[in-house]
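J.: how would this look folded up:
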Amino acid sequence: MTFFWVIAAGVMVGVVFDFFRTFRRWQGWGPIVTFGGDILFSLVALLILYRLFFRANALAFRFYNVWGSLLGLILYLRVLSRYLTRGYLMVYQMIANLLKLFVRGIMIPFRGLVLLMRPPYAILRWFSLLSYRIGEHIIYRPLLGLPMAIKEWWRQMWPPRTNG
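T.: Below you'll find the predicted structure:
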């Protein structure tokens, strides 16, 4: 029974390893987040080994602990890893699809609000553009001719020059 728990520890470490590996691949983690994930994986694997080695032989370190956990890990990687990896990726994809569906459900009221606000926004936009064009015609165009008008007024203030 003791050897069974040691092998189970190796299998469970393999399951956690595949979980972290597939999650990292699915999320496309960069090197810094990958380092943090590796630290987290190491802590989880240490906790699993601690709990199962304690159950197996009260943490008495024996040589079969190492060989049994390696045997469990190798058995897992050779037999179950590819199936569980596919399963993890399918679960991640299903979660992503459910989240997209949830976000679409939340966005329905906002889309309705956008649809309701289109006509008032269009009227307000048209009125703003009309006000801008009227202001441009009444204020801006006369200001363009102001420097020329000031020069002409200044010339009229002085008597004409004679070259002579």
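J.: could you use CA atoms for every contact and neighbour count after this?
T.: Fine.
J.: residue contacts, the residue nearest to the spatial centre of the chain?
T.: By C-alpha atoms, centre = their mean, the chain has its centre lying nearest to residue 27, at 9.0 Å. Residue 27 makes contact with no residue under the criterion C-alpha atoms under 8 Å, 6 or more residues apart in numbering.
J.: another for comparison:
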Amino acid sequence: MDTITKANELNYFFWSMICGVAMTIVYDFLRARRREKKQVGLFIYIEDIVWFCVLGVLVYLLAFRQNAGMIRWYSFFGIGLGALIYKLLLGDKLMNVFRKCYSYFVRAFCFLIKIIMWPVRFIAALIKRPIGVVVWHSRTGSRQLSDMMKVSKQRLRNRMRYKARKTNSSEEDE
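T.: The predicted structure follows:
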């Protein structure tokens, strides 16, 4: 087990502040994305819960790595102080940068998807005409087959009626 000294505790406090700054930056990026694209309230709640769970895991890992697994009250104070310093110095200024970064990221992602989907669209365009011809012929063929079935069904009914009349008329003659 590591011995806890004042230098270790000061180092732990410093890393707690960095953790607070990092998590506030991540949350500001989430806020910028929310301002850029409107979202459903439930999704925002789930996103906040996930962010808070990640923060909890980060605090646990920080305490485990830097302070022999002991979580101290000043670690939470360091996280809060780091977040406050970030908000006072850079918070609002970086929000616009994050919004622009998000919009560029979305554009780049859409462009990448278009590049990836280009061969699929090309192949679909090549196959579209032959498949359309087959579908058209199958529609007309099925329509013709249906018409032939209706006619043959009607002929069969007419023959049965004719035979029934013939048998009825021959029975009456007797």
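J.: thinking again about what came up before, tell me how far the residue nearest to the centre of the first structure lies from residue 98 of the first structure.
T.: Separation of residue 27 of the first structure from residue 98 of the first structure (C-alpha to C-alpha, to the nearest Å): 16 Å.
J.: before we move on, what about residue 125 of the first structure?
T.: Per C-alpha to C-alpha, residue 125 of the first structure is found 38 Å from residue 98 of the first structure.
J.: what residue of the second structure matches up with residue 120 of the first structure?
T.: Under the alignment (TM-score structural alignment), residue 120 of the first structure maps onto residue 130 of the second structure.
J.: to clarify, my last question referred to residue 14 of the first structure.
T.: Using TM-score structural alignment, the equivalent of residue 14 of the first structure in the second structure is residue 21.
J.: does the match of residue 120 of the first structure sit in a helix, a strand or a coil?
T.: Classification of residue 130 of the second structure by DSSP: H, G, I helix; E, B strand; the rest coil places it in helix.
J.: how close does residue 28 of the first structure sit to residue 72 of the first structure?
T.: Look at residue 28 of the first structure and residue 72 of the first structure: by C-alpha to C-alpha, they are 29 Å apart.
J.: looking at these two, which is more packed in?
T.: Counted by other C-alpha atoms under 10 Å, residue 28 of the first structure and residue 72 do not tie: residue 72 has more neighbours, with 23 against 11.
J.: thinking the more buried one is in contact with residue 4, fair?
T.: No. Residue 72 of the first structure sits out of contact with residue 4 when judged by C-alpha atoms under 8 Å, with a separation of 9.1 Å.
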